[in-house]
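Colleague: I need the structure of the sequence given here:
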Amino acid sequence: KAMRSAGIDRPVAVDLGTGSGAIGLSIAVEVERAEVWITDASADALVVARSNLTGIGRAATRVQVAEGSWFEALPEDLVGAVDVIVSNPPYVALSDEVEDIVREWEPQSALFAGEDGLDDIRMILEDAPAWLRPGGVLILEMDPGQLETASELARSFGFVGIETHADLAGRDRALIVRRAS
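Modeller: Below is the predicted model of the structure:
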């Protein structure tokens, strides 16, 4: 929705920490002409994402896969040129309980993000303005209990238009912010 409303002919989207690629690949399928970058620090995750890439047909030609931690995976020519950044980063606090099934299937690095669960979110909020074009959008998924603190962090890094979006269960789950124009 954010990309369609941008009114840009060839929008650039980045999915940081893509995991299986579901979000980034969905953007490639749904937003015709979008250039999509999917990144992850995990080579294993990118094997899965590349496998899923083969199932999206012609849209796959507009997807670039890059290995690396957050923005380090991206080429320098994207600085200031990205229209939308999306990420479902690790956001579980080290002290939080996680179901056994989740611990068994998810790598710890994909779950835990420091004492308050905001380490990766903080890093993304701090670095994203340099990569977004003026007016570009950053969308982050997180625990509903982190939204207030993350909103304050976003303001401190110069973001405007701060809003939240509910998940399918009706809980506010995503933070949506815009780089000032």
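
Colleague: CA only for contacts and neighbour counts going forward, please
Modeller: Will do.

Colleague: spell out for me which residue occupies the centre of this protein.
Modeller: Ser87 (1.4 Å; Cα atoms, centre = their mean).

Colleague: Ile101 versus that one, what's the distance?
Modeller: Ser87 sits 23 Å away from Ile101, going by Cα to Cα, to the nearest Å.

Colleague: and Ser20, by the same measure?
Modeller: Taking Cα to Cα, one finds Ser20 at 18 Å from Ile101.

Colleague: the more surrounded of the two?
Modeller: Neighbour count, other Cα atoms under 10 Å: between Ser20 and Ile101, Ser20 has more, with 20 against 8.

Colleague: how much space between the closest residue to Phe112 other than its chain neighbours and Pro144?
Modeller: By the measure of Cα to Cα, 6 or more residues apart in numbering, the closest residue to Phe112 outside its immediate chain neighbours is Val92, 4.6 Å from it. Going from Val92 to Pro144 by Cα to Cα gives 11 Å.

Colleague: more crowded one of these two?
Modeller: Neighbours of Val92 and Pro144, each counted by other Cα under 10 Å, are more numerous for Val92; the result is 23 against 15.

Colleague: what's that one in contact with, if anything?
Modeller: Leu111, Phe112, Ala113, Gly114, Asp116, Gly117, Leu118, Asp143 (Cα atoms under 8 Å, 6 or more residues apart in numbering).

Colleague: same question for Ala66.
Modeller: Trp37, Ile38, Thr39, Asp40, Ala73, Leu74.

Colleague: pipe these into CSV and attach secondary structure and neighbour count per row.
Modeller: CSV is the format used below for these (DSSP: H, G, I helix; E, B strand; the rest coil; neighbours: other Cα atoms under 10 Å):
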residue, secondary structure, neighbour count
Trp37, strand, 24
Ile38, strand, 29
Thr39, strand, 30
Asp40, strand, 25
Ala73, helix, 17
Leu74, coil, 21
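
Colleague: before we go on, could you also do this sequence so I can check it against the first one:
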Amino acid sequence: MTISAWLIDATKQLKDIGIESNRLDAELILAHTLRKPRTYLHAHLDEEIDERRYDIANARLDLRLERTPLAYITGHKEFYGRSFSVTPSVLVPRPESEALIEWLLELTGDEITPKKLVDVGTGSGILGITAKLERPHLDVLLTDIDAKALTVATRNAEQLGASVHTRRDNLLDTQGYQAEYIVANLPYVDEAWNDVSPELQHEPQHALYASQGGLKLIYQLLPQLERWLTPGGIALLEADPTQHATIQDAAQSYGLNGIGSHDYALGLVRD
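Modeller: Here you go, the predicted model:
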């Protein structure tokens, strides 16, 4: 089968089950299988796919038809212009998280004095690693309760050349020093929400869902922020915009005041 014929057939199958990015997904699967850039496909549409790679491409297509996230099939996902390794042990990086990074960069734009940042529940490490690469003056610690997630984060830091520290921790239970910045993308999906994507079934459920309207872990983090943020220190949390007011109200009990929202990012400052 030629590259063109495979792409046409794969695109149709993906479109038939409602995947909007059908052509893009087909191209990314085949390009990954052939170990070529997508532009190669466009220039070699009449080229025959050898039997071994044809079988591999079809097996990967079958995974996507089962709604396995594309990042788990290719093993990587781009975030803020960099390619991060991704496994089923961590959430797939999402564009919504880039709003938190952009806000952090605004807050730290004029700084030259070293400051500490803790990325709580780091997963693949996208927040803390990106922060370190964009703002080298930050002393960054990545924490996660899941050892497998920390392995992925460590690999990403090494591959991207980010000098960060890692520690297995349940939120900030063993935190031993105050930090000027704390960022966290904790589980915030309410188990009652029924409009979630089918792809979420393949992602680690403990990193997605939380009780108490999706806010259980965020509620647990708030008193820790009061203790481990420096006075005037800032926490940037990712949550659904519909949850921001509730989080902000709860935070006030711990001396944390809201400083606004940027899309999915909510900012809190310690008194």
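
Colleague: what lines up with the residue nearest to Phe112 of structure 1 in structure 2?
Modeller: Using TM-score structural alignment, the equivalent of Val92 of structure 1 in structure 2 is Val189.

Colleague: same check on Leu16 of structure 1?
Modeller: By TM-score structural alignment, Leu16 of structure 1 lines up with Val120.

Colleague: based on its surroundings, how many neighbours for that match?
Modeller: 27.

Colleague: now do Val63 of structure 1
Modeller: For Val63 of structure 1, using other Cα under 10 Å, the count is 22.

Colleague: then Leu132 of structure 1?
Modeller: Neighbour number of Leu132 of structure 1 under other Cα under 10 Å is 25.

Colleague: so who does the aligned partner of it in structure 2 touch?
Modeller: Applying TM-score structural alignment, one finds that Leu132 of structure 1 aligns to Leu229 in structure 2. Listed by Cα under 8 Å, 6+ apart, the contact set of Leu229 of structure 2 reads Gln178, Ala179, Glu180, Tyr181, Ile182, Ala235, Arg270.

Colleague: how about Ser42 of structure 1?
Modeller: Applying Cα under 8 Å, 6+ apart, the residues near Ser42 of structure 1 are Gly19, Glu67, Gly68.

Colleague: so where do the helices sit in the stretch 151-271 of structure 2?
Modeller: In chain order, the stretch 151-271 of structure 2 shows helices spanning 211-214, 216-228, 244-251, with DSSP state H, counting those that start in this stretch as the criterion.

Colleague: which residues touch the second one?
Modeller: With contacts defined as Cα under 8 Å, 6+ apart, helix 216-228 of structure 2 is touched by 171-173, 175, 177-179, 182, 186-188, 210, 235, 247, 250-251, 254-256, 270.

Colleague: and the last one, by the same measure?
Modeller: By Cα under 8 Å, 6+ apart, the list of residues contacting helix 244-251 of structure 2 from outside reads Leu215, Ile218, Tyr219, Leu222, Leu256, Asn257, Gly258, Ser261, Leu266, Leu268.

Colleague: and if you look at the first one?
Modeller: Helix 211-214 of structure 2 has contacts (Cα under 8 Å, 6+ apart) with Pro187, Tyr188, Val189, Asp190, Glu191, Ala192.

Colleague: distance to Glu78 of structure 2 added to those, as TSV?
Modeller: Shown next, in TSV, are those (distance: Cα to Cα, whole Å):
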residue	distance to Glu78 of structure 2
Pro187	21
Tyr188	22
Val189	23
Asp190	26
Glu191	28
Ala192	30
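
Colleague: quick check, nearest of those to His32 of structure 2?
Modeller: Pro187 (30.3 Å; Cα to Cα).

Colleague: now the strands for structure 1?
Modeller: Assigned by DSSP state E, structure 1 shows strands spanning 12-16, 35-40, 63-67, 82-87, 132-141, 159-166, 172-179.

Colleague: thinking again about what came up before, type out the ChimeraX command that picks the buried ones from the contacts of helix 244-251 of structure 2.
Modeller: The following ChimeraX command selects only the buried members of the contacts of helix 244-251 of structure 2, with burial defined by 16 or more other Cα atoms under 10 Å:
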select :215,218,222,256,257,258,261,266,268
